[in-house]
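Student: With the input below, show me the fold.
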Amino acid sequence: MPRVLLIEDDRAVREGVALALRRQGHEVAAADTGEEGLKVLRSFRPDVVVLDLMLPGMPGLDVCRGMRALDQTLPIIMATARGDDEDIVVGLEAGADDYVVKPVQARVLEARIRAVLRRATAVPVGDGLPKLDTYGDLTVDRAGFSVTLRGAPVALAPSELRVLLLLSASPGQVFSRQQLLEAVWEHSYHGDARLVDACVKRLRAKLGEPRYIETVRGFGYRFASL
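Tutor: Sure thing, here's the model as predicted:
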């Protein structure tokens, strides 16, 4: 039974979403503040977090960063009443894996939860290729789902790992943002390129330099042939 931590300050929304998720078979723990959410995170150990961006006290962005500091691989879905581009981009760059704009239908949220859980557990793309690849200082272990840079492990969120595995499996090949959305986020319709751009930005920061992933202006991204 997937365990969901829901952090939402609006009582009616919190109770309604929690009820809907329980009906879908999830075990749900709910918190009404960011501070409480971080406490519950340590004891409840969820499989996925649904985090409201607008919270009293500790802002949702700080909560997201705090969760990422504790666990790089925990899937986080950001829920926001704002559809503002800047808010969404900042939230994604803070470490969220996906987002929904409130009010969100229960079936939409459920689909997003299932998608991030699949990304966290499914065999990544590129299976069947050599299991251990080295690109300069970067080593990608496709069997162990791990990445090292100059011998040190690099902690990647599920979306970041899948993007890296997909791009590095075909060095030099250009992937459009839509191709990445479909392969990594399973967004086949009205996909949001901001998910891809924010994920690549986080990935580049963790790899220490942008040379591994190149931007092909007007098209998308490719893994550099080193």
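
Student: going forward, measure contacts and count neighbours with C-alpha atoms only.
Tutor: OK.

Student: Count the residues that sit near the residue nearest to Gly37 when sequence neighbours are not counted.
Tutor: Leaving aside its sequence neighbours, Gly37 sits nearest to Ala31 (C-alpha to C-alpha, 6 or more residues apart in numbering; 5.2 Å). Ala31: 20 surrounding residues under other C-alpha atoms under 10 Å.

Student: Ala31: what's it in contact with?
Tutor: 5-9, 37, 40 (C-alpha atoms under 8 Å, 6 or more residues apart in numbering).

Student: Please report how far it lies from Gly57.
Tutor: 13 Å (C-alpha to C-alpha, to the nearest Å).

Student: again, but for Glu86
Tutor: Following C-alpha to C-alpha, the distance that separates Glu86 from Gly57 is 21 Å.

Student: and if you look at Pro75?
Tutor: 23 Å.

Student: this one as well, want them side by side:
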Amino acid sequence: MTNKVLIVEDEDRIARLLQLELTHEGYTVSVADNGKDGLDQALSEPWGLIILDIMLPELNGIEVLRRIRKVDPFTPIIVLTARNTTPDIISGLDQGANDYITKPFEIEELLARMRVAQRSRTLEAAPKEQSGLLQVADLSVNKGSREIVRGGKRIELTPKEYDLLLFLLENKNLVMNREQILNHVWGYDFLGDTNVVDVYIRYLRKKIDYDHEVTLIHTIRGVGYCIREEES
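Tutor: The predicted model follows:
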């Protein structure tokens, strides 16, 4: 699991303190000071954990949490709340927060809660990762045999199509931009046209999504691509 932590907190003093303490503990930390920027960052790349304040400008923390969970049900999220805000705590947990902590708090307590949340996520992911089976909806990829099956039917992919599908599945429910896809699938030294990503996404869609009611490969305008079940 990545050690990258996103802090979404509009109080500069608290955000700065958290950034310093977590960096000291070995985490790579990014900070957003409003809900809109926090949501954009949360969906732009994989995170090991997100620390999310409830009271935020532009977009409140509960709405940020709700929108994250629509596309990413797995990343551990700890919400920060003021004292005596039980409704906020209940709402946060109902929307998919892994834990909460009330202000003011001791950094040692937050670190402990972070470790628990990340450990729980690792345990949840372990069985499928160990089996080498990646799955979303009725699509599965066996990393050992390189067998791709959707709806009970085998799908044949070229090596590069397979690498692209594998990368999307390994980051299931997360939005990957073109640069991330190029770096991981084609390599950092790739000098070709970035449109190659769009071309190969089209190839994949014809083989993965064609003739299926549920679309799995999604375009996020202005950002990139992700693989997830279609929202109902």
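
Student: Got a TM-score for the pair?
Tutor: Once the chains are laid over each other, their TM-score by TM-score structural alignment, normalised by the length of the first structure reads 0.54; 138 aligned residues with a C-alpha RMSD of 2.9 Å.

Student: coming back round to it: Pro75 and Gly57 of the first structure: who's more crowded?
Tutor: Pro75 (26 against 9).

Student: Remind me what whichever strand or helix holds Pro127 of the second structure packs against, helices and strands.
Tutor: Per DSSP states H and E, Pro127 of the second structure falls inside helix 107-131. Counting contacts by 3 or more C-alpha pairs under 8 Å, 6 or more residues apart in numbering; DSSP states H and E, helix 107-131 of the second structure packs against strand 99-102.

Student: just to revisit the earlier point, check the spacing between the residue nearest to Gly37 of the first structure and Leu5 of the first structure real quick.
Tutor: Counting by C-alpha to C-alpha, the gap from Ala31 of the first structure to Leu5 of the first structure is 8 Å.

Student: again with Val50 of the first structure
Tutor: 6 Å.

Student: now do Arg68 of the first structure
Tutor: 14 Å.

Student: Neighbour count for these two, which is higher?
Tutor: For Arg68 of the first structure versus Leu5, the count of surrounding residues by other C-alpha under 10 Å is larger for Leu5: 25 against 18.

Student: Go ahead and list the helix or strand containing the most far-flung residue of the second structure relative to its centre.
Tutor: Farthest-out residue of the second structure from its mean C-alpha position, per C-alpha atoms, centre = their mean: Asn84, at 30.3 Å. Counting by DSSP H and E, no helix or strand carries Asn84 of the second structure.

Student: And it, what's its match in the first structure?
Tutor: Under the alignment (TM-score structural alignment), Asn84 of the second structure pairs with Gly83 of the first structure.

Student: So what's the residue count around Val90 of the first structure?
Tutor: Neighbour tally, Val90 of the first structure, other C-alpha under 10 Å: 13.

Student: try Pro159 of the second structure
Tutor: Other residues close to Pro159 of the second structure by other C-alpha under 10 Å number 10.

Student: Which residue in the first structure aligns with it?
Tutor: Aligned partner of Pro159 of the second structure by TM-score structural alignment: none.

Student: ok, now how distant is Pro159 of the second structure from Asn177 of the second structure?
Tutor: Applying C-alpha to C-alpha to Pro159 of the second structure and Asn177 of the second structure gives a distance of 21 Å.

Student: now do Ile7 of the second structure
Tutor: Taken as C-alpha to C-alpha, the span from Ile7 of the second structure to Asn177 of the second structure is 21 Å.

Student: quick one, which of those two is more surrounded?
Tutor: Applying other C-alpha under 10 Å to Ile7 of the second structure and Asn177 shows that Ile7 carries more neighbours, namely 24 against 18.

Student: I figured Arg3 of the first structure hits Leu41, correct?
Tutor: No - judged on C-alpha atoms under 8 Å, Arg3 of the first structure makes no contact with Leu41 at a distance of 10.8 Å.

Student: Doesn't Thr139 of the first structure lie inside a helix?
Tutor: No - counting by DSSP: H, G, I helix; E, B strand; the rest coil, Thr139 of the first structure falls outside a helix, being strand.

Student: Quick check, it in contact with Asp133.
Tutor: Yes - Thr139 of the first structure is within contact range of Asp133, at 5.7 Å (criterion: C-alpha under 8 Å).

Student: So if I had to pick from those two, which one is more boxed in?
Tutor: Thr139 (19 against 15).

Student: Name the nearest residue to the more buried one, ignoring sequence neighbours.
Tutor: Nearest non-adjacent residue to Thr139 of the first structure, counting by C-alpha to C-alpha, 6+ apart: Thr148, 5.2 Å away.

Student: now that neighbour, what's its secondary structure?
Tutor: strand.

Student: What is the neighbour count of it?
Tutor: Neighbours around Thr148 of the first structure, by other C-alpha under 10 Å: 16.

Student: Work out the gap between the helix or strand hosting Ile78 of the second structure and the centre of the chain.
Tutor: Using DSSP H and E, the element containing Ile78 of the second structure is strand 77-81. Relative to the chain's own centre, strand 77-81 of the second structure is displaced by 17 Å; criterion: C-alpha atoms, centre = their mean, to the nearest Å.

Student: repeat for stretch 131-142 of the second structure
Tutor: Here stretch 131-142 of the second structure is found 18 Å from its chain centre; the criterion is C-alpha atoms, centre = their mean.
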